[in-house]
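J.: Test case, fold it:
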Amino acid sequence: MTVRSHRPPSGLLLRLVAGTLVSLTALLGWSLSPASASGEGHHHVDIKNYAYAMPDLRIDQGDTVTWTNLDDAPHDVTVTAGPATFTSPMLEKGDSWSHTFDTAGDYSYLCSIHPDMRAAVSVAAAPVAAPAPVPETAPAPAPVDQAAPDAVAPAPAAVSPREARAAAREARAAQRAAEEAAATSAAATTPAPVVAAPTGLDPSLSPLLLVAGMAIAVVVFCLLLLSAAPPAPQLPGPGPEDAAPVPDDSDTRVDLPVAG
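T.: Here you go, the predicted model:
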């Protein structure tokens, strides 16, 4: 009995191998594309054949770009226009350099050794998050008196009769002092009475009559004083026995000279 083995034809195997290689090559090429992103917010730009692989790259604010030099000649990245300027170090073959774009805007850059190598990066501004609404706080409730409604105020302390009499005396003394102070202030503020001049005199009277009237009043006053004075005491006069003797002229003769 002869056993036959079933082998697939060689042409079919070749086609399967070729399809597998093509798929692997496509996947590898996609992963190594010049500006493929290795992660969210990270971009790669190859420098090859004296040119930047992505001449117009569009990214978001905060993204990072990495340049890798694949040429034998050195290159760099020098920004000539944009919101911010920067210059990378000189990149030899196989060197890489990264920069994070924190400022939105349009950037233009070139290679300082080969000015014909030019490219641009457009950085879109990150969306601004709307501020979270501030919750409105309700006003605090007024404090509630927790005291019992039937609470009774404490009764005042009892006062002895002696203390009550002393308090009454102090109250009366304070009242008298207040009344005296009020009377003193009233007397100090009351104006002195003004004596009005007599208005019953007739303006037609002569001044001489007024002077005569005043003189009469003075005389009457003096007479009243004299009549009211006590009488002066009388001294006793000399008696007949005290009279001096009178000389007798009959015995006296005077001889007068005779003129010759």
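J.: For the rest of this, base every contact and every neighbour count on C-alpha atoms.
T.: Fine.
J.: pull the longest helix from this protein.
T.: helix 161-189 (DSSP state H).
J.: after that one comes which helix or strand?
T.: Sequence order places helix 207-228 as the next helix or strand after helix 161-189, per DSSP states H and E.
J.: Show me the contact partners of that next one.
T.: Helix 207-228 has contacts (C-alpha atoms under 8 Å, 6 or more residues apart in numbering) with no other residue.
J.: I'd like the structure of this one too, to check against the first:
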Amino acid sequence: MYPEDINQKIPPRRYQSAAVSTLAAAPAPAPKPGTSSAKTVQRAPNTLFGELTATSPKLEKTTETFEEIWADIGDCTRCPLYQGRTNIVHTEGNRRARLMFIGEAPGADEDAQARPFVGRAGQLLTKIIEAIGFKREEVLIGNVNRCRPPGNRPPTEEEATMCKPFLLREIASVQPEVIVVMGNTATRNLLNAKLGITKLRGEFQDYHGVKVMPTFHPAYLLRDPSKKQETWQDLKKVRDYLETTAKSNS
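T.: So this is what the prediction gives:
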């Protein structure tokens, strides 16, 4: 756990003890007898997305509004997911945000309320956001897919392909400094990643000139709290990077 480090890094007015304990308190599982407690995970190179190279063009900032993008989406029937949805769940938050969080698709609560990350996983995400010194309304939150898949299954690559261009248009409009992409499905579908989240997490990647931090999805953390400490390490890197760039630009 990292309470001293947290108090040093986050200004007191932004520090939320409950949020920090939610994210950092889960102990890692004890190593099995005869094994090392230090597990080495091979890290991926910083440019590993199938559709990208080191010279991939940056996303140019646009003057397009979210309302214009959503008007193009309309009452979407581009993929079969529309057949079971209650609502299209659009991206939510500060449209001048420095930080954006992206998941895979809405769940039942999100589908009912037409808002991203409002269920149990969303409540944990809000605490994570507060733990790194932001308020939920200061960041941008969305999903690769805007319609709930039946039974909360992961969206297919084909389904994600239909939604992804609209998300990229939102990213180009906002130009966040950092995107936190959460979970295997979102990382694969947004970034065309060829490796799993356990190898990608914890290191900044580059996506069309935007820094991307892959990490575990909050829903996964609810199922496996032992991953909260690793997620906290990932989010500390995001926080520290944004603090550094804010100081250099001041």
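J.: Now the TM-score, please.
T.: The TM-score (TM-score structural alignment, normalised by the length of the second structure) is 0.20; 77 aligned residues with a C-alpha RMSD of 5.2 Å.
J.: still on that earlier bit, can you give me the buried ones in the longest helix of the first structure?
T.: If you call a residue buried by 16 or more other C-alpha atoms under 10 Å, then helix 161-189 of the first structure has no buried ones at all.
J.: packing partners for the host helix or strand of Ala160 of the second structure?
T.: Using DSSP H and E, Ala160 of the second structure sits within helix 157-174. In this structure, helix 157-174 of the second structure packs against helix 66-73, helix 184-191, with contacts taken as 3 or more C-alpha pairs under 8 Å, 6 or more residues apart in numbering; DSSP states H and E.
J.: got the angle for the last one vs helix 157-174?
T.: With axes from the mean of the first three to the mean of the last three C-alpha atoms, to 10 degrees as the criterion, the two stretches helix 184-191 of the second structure and helix 157-174 enclose an angle of 60 degrees.
J.: Buried ones in the next helix-or-strand element following helix 184-191 of the second structure, by neighbour count?
T.: Next helix or strand after helix 184-191 of the second structure toward the C-terminus (DSSP H and E): helix 197-200. Across helix 197-200 of the second structure, burial judged by 16+ other C-alpha under 10 Å covers 197-198, 200.
J.: Mind listing what's buried along whichever helix or strand comes after helix 197-200 of the second structure?
T.: The element immediately downstream of helix 197-200 of the second structure (helix or strand, assigned by DSSP H and E) is strand 205-207. For strand 205-207 of the second structure, the neighbour count (16+ other C-alpha under 10 Å) marks 205-207 as buried.
J.: Same list, those, but as a markdown table with distance to Glu243 of the second structure please.
T.: Output for these, formatted as a markdown table (distance: C-alpha to C-alpha, whole Å):
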| residue | distance to Glu243 of the second structure |
| --- | --- |
| Gln205 | 18 |
| Asp206 | 19 |
| Tyr207 | 21 |
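J.: Deepest-packed of the helices and strands packed on helix 157-174 of the second structure, please.
T.: Each of these was scored by mean neighbour count; the highest is helix 184-191, a mean of 24, by mean count of other C-alpha atoms under 10 Å.
J.: Return the list of helices and strands in contact with it.
T.: Using 3+ C-alpha pairs under 8 Å, 6+ apart: helix 184-191 of the second structure touches helix 157-174.
J.: Kindly calculate the angle that the helix it packs on makes with helix 66-73.
T.: Using the same axes, to 10 degrees: helix 157-174 of the second structure against helix 66-73 is 150 degrees.
J.: Please point out which parts of helix 157-174 of the second structure sit buried.
T.: For helix 157-174 of the second structure, by 16+ other C-alpha under 10 Å, it's 159-161, 163-164, 166-167, 169-174.
J.: Need the single longest helix in the second structure, by residues.
T.: helix 228-248.
J.: My guess is Ala124 of the first structure contacts Leu57. True?
T.: No: Ala124 of the first structure lies out of contact with Leu57 (C-alpha atoms under 8 Å); the separation is 11.0 Å.
J.: And Thr20 of the first structure, how far from Phe221 of the first structure?
T.: 169 Å (C-alpha to C-alpha, to the nearest Å).
J.: Also Ala182 of the first structure?
T.: In terms of C-alpha to C-alpha, Ala182 of the first structure sits 47 Å off from Phe221 of the first structure.
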